[in-house]
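Visitor: Sequence plus predicted model, see below.
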Amino acid sequence: MPPPGERSNFLPTSGTKNQHQPSALDASILGSESDMPSQFIWPHHERPCLEAPQLACKKHGVFMVVNHGVDPGLVDRAHRCMDFFSMQLCEKQKAQRKIGENSGYSSGFVGSPNIVEQYFVSVMGQDFRHFGKVYQEYCEAMNKLSMEVMELLGLSLVLGRAYLRDFFQGNDSILRLNHYPPCPKPDLALGTGPHADPTALTILDQDQVGGLQVFADHQWHSLTPIPGAFVALCYKSCLHRPVVNNERARRSIAFFVCTKMNKTVTPATALVNVENPRIYPDFKWATFLEFTQKHYKVNMKTLEAFSNWLQK
């Protein structure tokens, strides 16, 4: 780019001779140009491949998210705050999950993005406000990232950038902190077992211990942690499981992307036709969440079981 004082003097045109000259784009000029100046054309080999996320979702149900712009310092603070799991059991049980609720300690969720800080203070006391602030900020960063992912998925489905982003705007997403103590015989540990998350998308940050496996091509594959990358898991097409380590504790932070609780989930009309008829009835996310928490373990057939349950 030329110095600020010189930018107004340079107006690129299709007749520009020196292709190496630094140039500034005056958008008003483009309307009168018959050809886009070559220096402002996005090289084909650098353009994002919109078929890639669609193929990843269909074939594997999982993909890595890199170059996302999330502050690595924030992610580091979020992992440090997971020292919560090293506290005395009597302290941790202050946040114990109550029957009928989704928030809480012991195989439960920490809370939704809008109430994380208040949640920590209300169940653990003022000394834990810092924890709440860190995870509040983390949730906000994940929510922003999830909207960007939704834009990309919307484009790959030829729905446009805004469709899925708007559908999930103002969501009631959920944060979950996972801690897996070391186990001397990992192969014998029951754990959570193979499952699919009931939410639309899971953005997972796993530490460098690793342990996440996905089922593809009739076998389990371990996903090697990539520093700074998040794992995106799509519901319905990604069966996965965590595997414990025999020497080190494993920790991960999962952000489950959900719609608003009272949002009606319905297929995009642009994707429904004679060749691709709709499969499931409309439903509220709150109803589906209740079904997965009280009536049916989440797996690859949950939506079918839920549809049958709704229509009884």
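Guide: Sure thing, it's come through.
Visitor: only C-alpha atoms for contact and neighbour calcs from this point on.
Guide: Will do.
Visitor: hey, where'd the helices end up in the chain?
Guide: According to DSSP state H, the chain carries its helices in the segments 27-30, 51-59, 72-80, 89-92, 116-124, 129-156, 162-167, 285-294, 302-310.
Visitor: mind putting those in JSON lines, distance to T269 and mean neighbour count included?
Guide: Formatted as JSON lines, the helices of the chain follow (distance: least, C-alpha to C-alpha, whole Å; neighbours: other C-alpha atoms under 10 Å):
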{"stretch": "helix 27-30", "distance to T269": "36", "mean neighbour count": "11"}
{"stretch": "helix 51-59", "distance to T269": "18", "mean neighbour count": "15"}
{"stretch": "helix 72-80", "distance to T269": "38", "mean neighbour count": "15"}
{"stretch": "helix 89-92", "distance to T269": "47", "mean neighbour count": "12"}
{"stretch": "helix 116-124", "distance to T269": "35", "mean neighbour count": "19"}
{"stretch": "helix 129-156", "distance to T269": "13", "mean neighbour count": "20"}
{"stretch": "helix 162-167", "distance to T269": "11", "mean neighbour count": "17"}
{"stretch": "helix 285-294", "distance to T269": "19", "mean neighbour count": "16"}
{"stretch": "helix 302-310", "distance to T269": "19", "mean neighbour count": "15"}
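Visitor: then this one, side by side with the first:
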Amino acid sequence: METLISGRCDLHSVPDSYVLSANTRPGKDEVPFFESIPVIDLGINSIHDRPGVVSQILEAAREFGLFQLTNHGISAEQMEDTLRVAKEFFHLPMEEKGKYFSEDPKQSCRLYTSIEYRKEKVHFWRDALRHPCYPLEDHWHSWPEKPDWYREVIGRFSTEVRKLSLLLLGLIGEGLGLEHGFFNEGLTRVQLLALNHYPPCPDPSLTLGLPPHGDVNLITVLLQGKVPGLQFLREGSWLAVRPCPGALLVNIGHALEVISNGNVRTVEHRVVTDGQHERTTVGSFIHPAYDSQIEPARKLVNDRGGRPLYKSVTYKDFVSTYIVDTYEIKPFPERYALKRD
């Protein structure tokens, strides 16, 4: 537990174990905000222009791999409560939140720091609480009991954000021409929630909250507050994401890129720290079941006279390879790309 950043009060400089090499640290150069990230009005209560919304989502997923979503059906009050309870958890006394600390990645409800602290040569400026949340009744009893309203607020949010994620996947499938219900229970069986906490950092130029990566899953929906920190790579340059009031950020995952046969793409992104302010976010990750087959949808290959760009693989093996490639800094999912004539 002594490794938790949020539990240390003596950090007036960045410890050597968090200092990245010169070619991987963010440095002191200011990264500009990219003001052209699509902001899509979902109009959840009345999607009056469904083809238009589908077109916007598909274009954003193809061109950027991420977009911000407004009028998504989750109230401002619910989002504020979710961020508030997440912050309260990380500010709990060590003896309380430490009940959930574990260095075992297989632990169901787990508080940890960085990514895999004991395996890393360099650590990242983040504490995280991660747990499954679907089906809700199978998991909520393992969640933190403190703050008192944690289970109620996080349970309600996870249920609503799952509905939203499935709606988005349905709209993307519709735009790709896939059959209704393509993203069925098998491909969307697992939902993980991650509460990320990035305390103020003495020198943000030396370290990162999270290293450059793409999400392995199908789709990620991120609730972030007012403090920016997310950056994405575009044409070889890092660009910052300015949080849009009331919006949720949507990321396309590697698994969805493969299933779409490259029609939508994952974006490489990272998290920087802030010298003055803490940053807390809540991310919902939709994963296929481990025994699901990850491969280009046949309709996108057979019905269109095309060819698959990726090999077929079980999601279990897909994730295992992703973890190895992440540690060895190899491109992913290019490992599964088929050779072209």
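Guide: Nice, I can see it. All values reported here derive from a predicted model rather than from experimental measurement.
Visitor: TM between them?
Guide: The TM-score (TM-score structural alignment, normalised by the length of structure 1) is 0.74; 263 aligned residues with a C-alpha RMSD of 3.0 Å.
Visitor: circling back to that earlier point, mind checking which of the helices of structure 1 is nearest A268 of structure 1?
Guide: helix 162-167 (8.6 Å; C-alpha to C-alpha).
Visitor: mean deviation of the closest one from structure 2?
Guide: Following the fit onto structure 2, the mean deviation recorded for helix 162-167 of structure 1 is 4.4 Å by mean C-alpha distance after the TM-score superposition for structure 1.
Visitor: one step back: indicate which one of the helices of structure 1 is closest to N262 of structure 1.
Guide: Closest among the helices of structure 1, using C-alpha to C-alpha: helix 285-294, at 6.3 Å.
Visitor: Out of the helices of structure 1, flag the one nearest A189 of structure 1.
Guide: Of all the helices of structure 1, helix 89-92 comes closest under C-alpha to C-alpha, at 21.4 Å.
Visitor: Over in structure 2, find the residue span the closest one aligns onto.
Guide: Structural correspondence for helix 89-92 of structure 1: residues 94-97 of structure 2, per TM-score structural alignment.
Visitor: For Q276 of structure 2, give me its contacts.
Guide: Applying C-alpha atoms under 8 Å, 6 or more residues apart in numbering, we find Q276 of structure 2 in contact with P200, C201.
Visitor: which residue packs closest to the residue positioned nearest the centre of structure 1, ignoring adjacent ones?
Guide: By C-alpha atoms, centre = their mean, structure 1 has its centre lying nearest to I203, at 2.9 Å. Spatial nearest neighbour of I203 of structure 1, excluding adjacent residues (C-alpha to C-alpha, 6 or more residues apart in numbering): A232 at 4.7 Å.
Visitor: May I ask you to confirm that the one you found is in contact with T199?
Guide: No: between A232 of structure 1 and T199 there is no contact under C-alpha atoms under 8 Å: 11.7 Å.
Visitor: Distance of L303 of structure 1 relative to F288 of structure 1?
Guide: 9 Å (C-alpha to C-alpha, to the nearest Å).
Visitor: can you check M64 of structure 1 too?
Guide: M64 of structure 1 is 27 Å from F288 of structure 1, by C-alpha to C-alpha.
Visitor: Then I279 of structure 1?
Guide: 16 Å.
Visitor: Cool, thanks, talk later.
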